[in-house]
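Engineer: Just to be clear, the model below is a prediction. Sequence and coordinates:
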Amino acid sequence: MSDDLKPANLPTTGAFVRDTTYINDRVVSSLEPGSAPQGDVIGEMTWPVEAGRYRLAAARACPWAHRSVITRRLLGLEDSISLALAGPTHDKNSWTFDLDPGGVDPVLGIERLQQAYFNRIPDYPRGITVPALVDVATTSVVTNGFSKMNTDFVKEWTKLHRPGAPDLLPDEHADEIAEIDARVYPKLNNGVYRTGFAADQGPHEEAFDDVFATLDWLEERLSTRRYLVGDHITAADIRTFTTLVRFDAVYHGHFKANRNKISEMPALWGYLRDLFQTPGFGDTTDFTQIKQHYYIVHHEINPRGVIPKGPDLSGLLTPHGREELGGTPFGDGTAPGPVPTGEEVPREHSAEVGLPAR
């Protein structure tokens, strides 16, 4: 899943329907490191968990990739899975490594993520999406199925988790997390896209109502509890955060999801500030790249490519008071360490934009 939406993917009439067909290979702990992938059918093969074997191709702009970046950081997998960051804009051939010297990823040695897809499936016919896990030795995509990929990071990569890594998918809350995702994914995560890419008034209004009914439900739920499930951060919070943090900056204006902003909903605004100030969340959020992507790439919506100067996002750094609701971010675990060198979000791309210089 990504924002890699070519013009041909967008409807000329009716509702926006996302292509959800992925390369759903799995990376599992039951295979010995160094072993070859098991299976013959792409999308059903299994690969071994192995430090250094894979590179996570992501983009700061994309909410789906942002989930994987947060999960990797919270679990302390930075030393085991390296990170390739594509730039925020792309052409019809999709994501490029134009942030790197010479426009080439220094580990994979490619200019376009498309090359890694073609190495796996020649003339791959679908969107070249992020996140994608790439086998470094063959420079070929293992999987771009973001949901299974993140679940495997949590459940299959446990031997390589950092000490104190939180349990993002606790067994006792598995059903509740799945129920929340079944509502939040179609009506909010993808709902903002259905709102913004609808080609007719009726589908736009239907999606609009879905988005704000879900936000109202979350507002009520979070008025009495610090996190969506249990007493610490879980995958449910990560999945919700990446949409909420983009809402006021992009979705409210660009996607016409404008009944109100998140900053105008007390519980959600406090919840968003709480998560944003938690290591792994705000320190992986790049507002400059987010705005560049949506306002430049989606030229069907914003044909002149003008990026709005606002809004002021420094409110994300203000006190939230959510500690009074109980719970702690990492439960019995601990916070991740500093952001690895080379993966830092520049201050001028963060919520500190507009604050006095330090």
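Structural biologist: On my side now, so go ahead.

Engineer: CA atoms for contacts and neighbours, from now on please.
Structural biologist: Noted.

Engineer: So which residues of the stretch 251-358 of the chain form helices?
Structural biologist: Ranges of helices within the stretch 251-358 of the chain are 266-276, 287-292, based on DSSP state H, counting those that start in this stretch.

Engineer: For Q115, give its distance to P266.
Structural biologist: Using CA to CA, to the nearest Å, we find Q115 at a distance of 45 Å from P266.

Engineer: ugh, wrong one, P48
Structural biologist: In terms of CA to CA, P48 sits 45 Å off from P266.

Engineer: quick one, strands of the stretch 251-358 of the chain?
Structural biologist: Assigned by DSSP state E, counting those that start in this stretch, the strands in the stretch 251-358 of the chain number zero.

Engineer: P48 and P266: which is more packed in?
Structural biologist: Per other CA atoms under 10 Å, whichever of P48 and P266 has more neighbours is P48, with 21 against 15.

Engineer: Nearest residue to that one in space, please, no chain neighbours.
Structural biologist: L31 (4.9 Å; CA to CA, 6 or more residues apart in numbering).

Engineer: Check the secondary structure at L83 for me.
Structural biologist: strand (DSSP: H, G, I helix; E, B strand; the rest coil).

Engineer: Please work out how many residues are found near the residue nearest to P48.
Structural biologist: Neighbour count for L31, taken as other CA under 10 Å: 16.

Engineer: That one touches M45, doesn't it?
Structural biologist: No - counting by CA atoms under 8 Å, L31 stays clear of M45, with 11.7 Å between them.

Engineer: buried sites along the longest helix seen in the chain?
Structural biologist: Using DSSP state H, we find that the single longest helix of the chain is helix 201-221. The neighbour-count check on helix 201-221 (16 or more other CA atoms under 10 Å) flags 203-204, 206-212, 214-215, 218-219, 221 as buried.

Engineer: With S82 as the reference, measure out to the residue nearest to P48.
Structural biologist: 21 Å.

Engineer: again with P88
Structural biologist: 19 Å.

Engineer: Could you check which of these two has the larger neighbour count?
Structural biologist: The residue with more neighbours, out of P88 and S82, is P88; 24 against 20, by other CA under 10 Å.

Engineer: Go ahead and confirm that one touches I290.
Structural biologist: Yes - using CA under 8 Å, P88 is in contact with I290, at 6.9 Å.

Engineer: got the end-to-end distance for stretch 135-154?
Structural biologist: Stretch 135-154: ends 19 Å apart by CA to CA.

Engineer: OK, contacts around the residue nearest to P48?
Structural biologist: 47-49 (CA atoms under 8 Å, 6 or more residues apart in numbering).

Engineer: Presented hereafter is structure B, for comparison with structure A:
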Amino acid sequence: MENPEHGTPGVYSAKGKAFERDSRYITTRIMAEPREGTDDYPVEPGRYRLIAAMACPWANRSIIVRELLGLEDVISLGKPGPTHDQDSWTFDLDEDGVDPVLRIPRLKDAYEKRFPGYPRGITVPAIVEIATGEVVTNDFAQITEDFFFQWREHHKPDAPNLWPDDLREEMETVMERVYTEVNNGVYRCGFAGSQEAYDEAYDRLWTAMDWLEERLGERRYLMGDAITEADVRLFTTLARFDAVYHGHFKCNRQKLSEMPNLWGYARDLFQTPGFGNNTDFEQIKAHYYVVHTDLNPLSIVPKGPDLENWHTPHGRG
């Protein structure tokens, strides 16, 4: 069935099947120079609202990139709560359960405003045009790429170069492996429909984790000495690893905190402005353990682990 419970459309695997993610998105772009003959929207400060739940790793990326680039006063941010019904992400954290700018209780309302009877999952992140209340896009990978390339005129003066030209080809390869084997790999473990599917997913995940551990023994960040988009994409999975994926998704060969290079790297990012301040472990745990009743029928949220260790010195300066 369609899965509205994560940051991107997905399909829960049936018994005996491997997990497969539905990667169909609303492909509308927001462009500095809209292309003729397309449904592109124009870049315009104050016109759009990013709807992104802190609990969701895919949405969390957009929150981090927005801050790294200094777009907080250009694109407003609405935050759905960590738990929701089968129908839509909802604004549980706002007064009266209504987004204060869009004046809607459910993100689904913005999807339906533009696409009546929208057939797929109601996912975050999503960008909504404030004046019309219509969703523009939910293509999570394209959103952060466009924040960098299309909104450049509005970046803060010291914004990091998240897409360095000389590294782009290699970075695309790294990001593809991170996405397929790690970001999505933990879900393949968690929602495997058979022992065989789980075993294969587990082995693929840990092959990739070992590759990352080795790579990060030779450089501070994934692409070298500076933070790039690749680091943002990996971080949101690592931030959830010990708190959720290790136990809830059965990714339990090791804890992240038992892998020296990955653990130091994750803490290095966490302690960088834009990363740790946009990581909410309580919302993360509430989302996975409460919403995934097929994996956790009683919706009991574990009290542990102790996550204060994220603030310890990382030693990667």
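Structural biologist: Nice, I can see it. These numbers come from a predicted model, not from an experiment.

Engineer: Drop the TM-score for these two in here.
Structural biologist: Overlay of the two chains. TM-score (TM-score structural alignment, normalised by the length of the second structure): 0.96; 314 aligned residues with a CA RMSD of 1.6 Å.

Engineer: quick revisit: of all the helices of the stretch 251-358 of the first structure, which one is nearest T242 of the first structure?
Structural biologist: Evaluated over the helices of the stretch 251-358 of the first structure, closeness to T242 of the first structure peaks at helix 266-276, with 9.8 Å, by CA to CA.

Engineer: And the contacts of that closest one?
Structural biologist: Contacts to helix 266-276 of the first structure, defined as CA under 8 Å, 6+ apart, come from residues 218-220, 222-223, 226-227, 241, 244-245, 262-263, 281-283, 315-322.

Engineer: Can you tell me which of the residues you listed are buried?
Structural biologist: 218-219, 222-223, 226-227, 241, 244-245, 262-263, 281-283, 316, 320, 322.

Engineer: what helix or strand is the residue positioned nearest the centre of the second structure on?
Structural biologist: What sits nearest the mean C-alpha location of the second structure, by CA atoms, centre = their mean, is W58, with 1.6 Å. Using DSSP states H and E, the element containing W58 of the second structure is helix 57-69.

Engineer: Please enumerate the helices of the stretch 101-250 of the first structure.
Structural biologist: 113-120, 146-155, 174-184, 191-197, 201-221, 235-246.

Engineer: corresponding residues in the second structure for the second one?
Structural biologist: Under TM-score structural alignment, the match for helix 146-155 of the first structure in the second structure covers residues 140-149.

Engineer: What lies in contact with that stretch?
Structural biologist: 8, 29-31, 58-59, 61-62, 65-66, 69, 124-126, 137, 162-163.

Engineer: Now do the same contact list for whatever residue of the second structure lines up with W47 of the first structure.
Structural biologist: In the second structure, the residue paired with W47 of the first structure according to TM-score structural alignment is Y41. By CA under 8 Å, 6+ apart, the residues touching Y41 of the second structure are 28-31, 34, 136.

Engineer: which among the residues you listed end up buried?
Structural biologist: Using 16+ other CA under 10 Å as the threshold, 28-31, 136 are the buried ones among the contacts of Y41 of the second structure.

Engineer: from those residues, which two are the most distant?
Structural biologist: M31 and V136 (11.8 Å).

Engineer: So which residues of the stretch 1-150 of the first structure form strands?
Structural biologist: 26-28, 46-48, 54-59, 82-86, 132-135, 140-143.

Engineer: Next up, the contacts around the aligned residue in the second structure for I296 of the first structure.
Structural biologist: In the second structure, the residue matched to I296 of the first structure (TM-score structural alignment) is V290. The contact partners of V290 of the second structure, by CA under 8 Å, 6+ apart, come to 83, 296, 298-301.

Engineer: And those, which is closest to F19 of the second structure?
Structural biologist: N296 (17.5 Å).

Engineer: Any idea how many residues pack against that closest one?
Structural biologist: 14.

Engineer: For it, which non-adjacent residue is spatially closest?
Structural biologist: For N296 of the second structure, the closest residue by CA to CA, 6+ apart turns out to be Y289, at 6.2 Å.

Engineer: wait, that neighbour sits on S299?
Structural biologist: Yes - under the contact definition of CA under 8 Å, Y289 of the second structure touches S299, with a separation of 5.5 Å.

Engineer: who has more neighbours, those two?
Structural biologist: Taking other CA under 10 Å, Y289 of the second structure and S299 do not tie; Y289 has more neighbours (21 against 16).

Engineer: Who are the contact partners of the residue lying closest to Y117 of the first structure once chain neighbours are set aside?
Structural biologist: Closest residue in space to Y117 of the first structure, ignoring its immediate chain neighbours: V141 at 5.4 Å, by CA to CA, 6+ apart. V141 of the first structure makes contact with 116-117, 119-120, 132-135, according to CA under 8 Å, 6+ apart.

Engineer: Quick check: of those residues, which lies closest to A59 of the first structure?
Structural biologist: A132 (10.1 Å).

Engineer: Just give me the match in the second structure for the closest one.
Structural biologist: Match for A132 of the first structure (TM-score structural alignment): A126.

Engineer: Burial check on its match, number of neighbours?
Structural biologist: 27.

Engineer: check contacts around it.
Structural biologist: Per CA under 8 Å, 6+ apart, neighbours of A126 of the second structure: 50-52, 135-140.

Engineer: how do those look in the first structure, which are kept?
Structural biologist: By both residues aligned by TM-score structural alignment, their matches' CA atoms under 8 Å, those still in contact after alignment to the first structure are 50-52, 135-140.

Engineer: would you turn those residues into TSV with distance to A226 of the second structure?
Structural biologist: As requested, those are arranged in TSV below (distance: CA to CA, whole Å):
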residue	distance to A226 of the second structure
L50	26
I51	28
A52	26
V135	34
V136	32
T137	29
N138	28
D139	26
F140	23
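
Engineer: Which members of the contacts of V141 of the first structure are classed as buried?
Structural biologist: 116-117, 120, 132-135.

Engineer: Near the equivalent of R267 of the second structure over in the first structure, how many other residues are there?
Structural biologist: Under the alignment by TM-score structural alignment, R267 of the second structure pairs with R273 in the first structure. R273 of the first structure has 23 neighbours, counted by other CA under 10 Å.

Engineer: ok, R273 of the first structure to E78 of the first structure distance?
Structural biologist: In terms of CA to CA, R273 of the first structure sits 25 Å off from E78 of the first structure.
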